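Q: show me the folded form of this:
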Amino acid sequence: MSAGHDHGGHAHDHTAGANAQMLSWALALTTAYLVAEVVGAFVFNSLALLSDAAHMLTDVAALVIALLAIRFGQKPADDKRTFGYKRFEILAAAFNALLLFGVAIYVLVEAVQRFRQPEAVQSTGMMIVAAIGLVVNLISMKLLTSGKDASMNVKGAYLEVWADMIGSVGVIAGALAIRFTGWTWVDPIVAVGIGLWVLPRTWVLLRDTTNVLLEGVPGGIKLPELRAGIAGLSGVAGVHDLHVWSMASDDINCTAHVTLAEGADADAVRKRVADMLDSRFGIEHCTIQTEAAAEPCEDTGHLHP
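A: Predicted coordinates for the structure are as follows:
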């Protein structure tokens, strides 16, 4: 493994450390507000606040799991888990998505009950609590912005906080409507709106994590282009058994069998393929097996740039 790949590992560790610090601050803020919002939901009898509090609970869970994912993800590979623990991040993100789906269903059921039996809502207290929540969510979003594109797990936490921010805005609007019109049915309407707003984004997160768990081709990589890139290199007569997958959101792995052109040097071809995969597709970890056209799978070599 070259020095360049090692440097990438150090960069990943540095990024993970920065993410952990930001996640810790966001967790402290979110947990403190969660307690206040749950109390406010019951004191002011607001389903919209309770719905927002439910999403806030998933935020707390997401942030805790994200921190654990960073801790476990940095553990080195061992004899039982030769790829290390990076996939813990993906499992955590998938769990968060499923948790959000569960919360949305709960809110929809509760809203139906409120439509059948409307209840009085204290709009002023509801609005104050939601306004505090809006500030907390905005701060948490700012803290998580830098890491959301580099980590699927941090992205999951960011999406939940973002959804809560929208929810807080909805609760404030609902509180104002109830205060000036007396329409208590606005409260369950807002609660349902919050649930429906977050579901499409939750689906995207669940889809992406499922693709990783199923060893799917990472987003942004088109397998026909990658195959053509290898086949077009000097010394390559053909390519088969090509596999591309991710262990986590920040790494891509590739294995391939390359048939050598007549007279081609196996070591030179393997290096050529590895360099192309790294520079063109960002694949730093690859295993290239070379073979003569007449004797497939005879000459094997591994190269990790």
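
Q: C-alpha from now on. contacts and neighbour counts both.
A: Fine.

Q: what residues are up against residue 104?
A: Taking CA atoms under 8 Å, 6 or more residues apart in numbering, we find residue 104 in contact with 192, 195, 196, 199.

Q: and for the second one, the neighbour number?
A: Neighbour count for residue 195, taken as other CA atoms under 10 Å: 23.

Q: quick check: it is in a strand.
A: No - residue state for residue 195 (DSSP: H, G, I helix; E, B strand; the rest coil) corresponds to helix; a strand is not indicated.

Q: can you tell me the closest non-neighbouring residue to it?
A: Using CA to CA, 6 or more residues apart in numbering and skipping residues adjacent in sequence, the residue nearest residue 195 is residue 104, 4.8 Å away.

Q: do the same with the first one
A: Leaving aside its chain neighbours, residue 192 sits nearest to residue 108 (5.8 Å; criterion: CA to CA, 6+ apart).

Q: burial of the one you found, as a residue count?
A: When neighbours are counted by other CA under 10 Å, residue 108 registers 20.

Q: contacts only, for it.
A: Residue 108 makes contacts with 191, 192, 195, as judged by CA under 8 Å, 6+ apart.

Q: you'd agree residue 285 is up against residue 247?
A: No - under the criterion of CA atoms under 8 Å, residue 285 makes no contact with residue 247, lying 11.2 Å away.

Q: what touches both of the two?
A: With contacts taken as CA under 8 Å, 6+ apart, residue 285 and residue 247 have residue 253 as neighbours in common.

Q: can you tell me which of the contacts of residue 108 comes closest to residue 20?
A: Proximity of the contacts of residue 108 to residue 20, judged by CA to CA, is greatest for residue 195, which lies at 28.2 Å.

Q: another sequence for comparison is provided below:
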Amino acid sequence: MAHTHSDDHSGHDHGAGHVHGSTDKKRVLIAACLTAGFMVAEALGGLLTGSLALLADAGHMLADSIALGLAWYAFHLAGRPATGRLTYGFGRVKTLVAYTNGIAIFVIALWIVYEAWGRLQAPVPVLGGPMLVVAILGLLVNISSFFVLHGGDRESLNMRGAILHVLGDLLGSAAAIVAALVILATGWTPIDPILSVLVSLLILSTAWSLMRAAAQVLLEGVPPSLDRDLIARDIEATVQGVREVHHMHVWSLDGTSNMATLHACLDEGVDAYQAVSTIKKRLASEHGISHATVESEFGQCADDGDNHDHAHDHEHDTAAHHDHHHQA
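A: Model prediction:
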């Protein structure tokens, strides 16, 4: 029985990722400055006009200024090299920020719903004219931020979180414009809190989807675009000399870089190096898995003692086998 453990760190094309990260970092910084700059004006406008829609949008923009700043810092950290303690580097910071952004959006949206309920019970006067001016200016700023971010890498969870924040601001400004027009035309002030609630509910649904995607990465779940068992069967069917694949783990480091570890049980006499090399190439070319750790085996699996049945045991994943020792 022979075991060879091969861990290939070379040959990964990170060039495109670094280009995306650099331009995305600049895009997020520009959006953060635009958002923070107008947030103060909108908050003052909301206080002076009595508009919850403006205050709600200013609240969004306050959180978004902080969130965009965090997103920029996450891109900054992601560019740092790996260390002896953080062997995969800081790439996952972007996912942590995306998850935190989702929570922040939830809190703000719930606060707006709560405040709107109070406004519906006891309506307050709203100055429609000044409200309309501030809302239009806010919309123009948010449209500018949205287009700056829209050209970035939308596969990045961090960039998706940043775009989601600005989209929420954009919708908030549009709702404030509609509310202002209705108030100017009819004097019916309840439209202000009603539209604020509608925008908040829409933002809640998109925030939930962002949090789910980020949580999938943080929990090291199989990326949605991949099927672990199908990949294992593909390797068994296409790589000569591979009798069975088991103990397979597939996860994503940051929502874009996919990784895997697996045991490949080989037929007697097969060149282990050649088999492992072919498996790695297959994973990269056909399944988008850029980094793989493959342990080759002949006969009995070292992790399972004498009673291991080599029938397709793809589901037999033990937490103790995380031999890649990665840090989240």
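
Q: care to give me the TM-score?
A: The TM-score (TM-score structural alignment, normalised by the length of the first structure) is 0.93; 298 aligned residues with a CA RMSD of 1.8 Å.

Q: and residue 180 of the first structure, how many neighbours does it have?
A: In terms of burial, residue 180 of the first structure registers 9 neighbours under the definition other CA under 10 Å.

Q: from residue 189 of the first structure, how far out is it?
A: According to CA to CA, to the nearest Å, residue 180 of the first structure and residue 189 of the first structure sit 16 Å apart.

Q: and if you look at residue 18 of the first structure?
A: 39 Å.

Q: please say which of those two ends up with more neighbours.
A: Ranked by neighbour count (other CA under 10 Å), residue 18 of the first structure and residue 189 place residue 189 first, with 20 against 14.

Q: all helices of the stretch 101-250 of the second structure, in order?
A: 128-150, 157-186, 191-218, 228-238 (DSSP state H, counting those that start in this stretch).

Q: so what corresponds to residue 276 of the first structure in the second structure?
A: Across the two structures, residue 276 of the first structure finds its equivalent in residue 282 of the second structure, going by TM-score structural alignment.

Q: mind listing what the residue nearest to that match when sequence neighbours are not counted touches?
A: Here the nearest residue to residue 282 of the second structure in space, its sequence neighbours aside, is residue 235; by CA to CA, 6+ apart that works out to 7.5 Å. Applying CA under 8 Å, 6+ apart to residue 235 of the second structure gives the contacts 242, 245, 279, 282.

Q: wait, residue 86 of the first structure touches residue 73, no?
A: Yes - in this structure, residue 86 of the first structure sits in contact with residue 73. The criterion is CA under 8 Å, and the distance is 4.4 Å.

Q: who's more crowded, those two?
A: Comparing residue 86 of the first structure with residue 73 by neighbour count (other CA under 10 Å), the higher total belongs to residue 86, at 23 against 19.

Q: so which strand or helix has residue 42 of the second structure?
A: Per DSSP states H and E, residue 42 of the second structure falls inside helix 15-49.

Q: and that helix, what other elements does it pack with?
A: helix 52-78, helix 128-150, helix 157-186 (3 or more CA pairs under 8 Å, 6 or more residues apart in numbering; DSSP states H and E).

Q: show me the contacts for the alignment partner in the first structure of residue 126 of the second structure.
A: Residue correspondence to the first structure (TM-score structural alignment): residue 126 of the second structure is matched to residue 121. Contact criterion CA under 8 Å, 6+ apart gives 44, 45, 46, 178, 184, 187 as the residues in contact with residue 121 of the first structure.

Q: check which helix or strand covers the residue of the second structure most remote from its centre.
A: The C-alpha centroid of the second structure is most remote from residue 269, which lies 44.7 Å away (CA atoms, centre = their mean). Of the helices and strands defined by DSSP H and E, none includes residue 269 of the second structure.

Q: quick one: map it onto the first structure.
A: Aligned by TM-score structural alignment, residue 269 of the second structure pairs with residue 263 of the first structure.

Q: one more: residue 211 of the second structure?
A: In the first structure, residue 211 of the second structure lines up with residue 206, judged by TM-score structural alignment.

Q: for that match, the count of nearby residues, please.
A: Each residue near residue 206 of the first structure was counted by other CA under 10 Å, and the total is 20.
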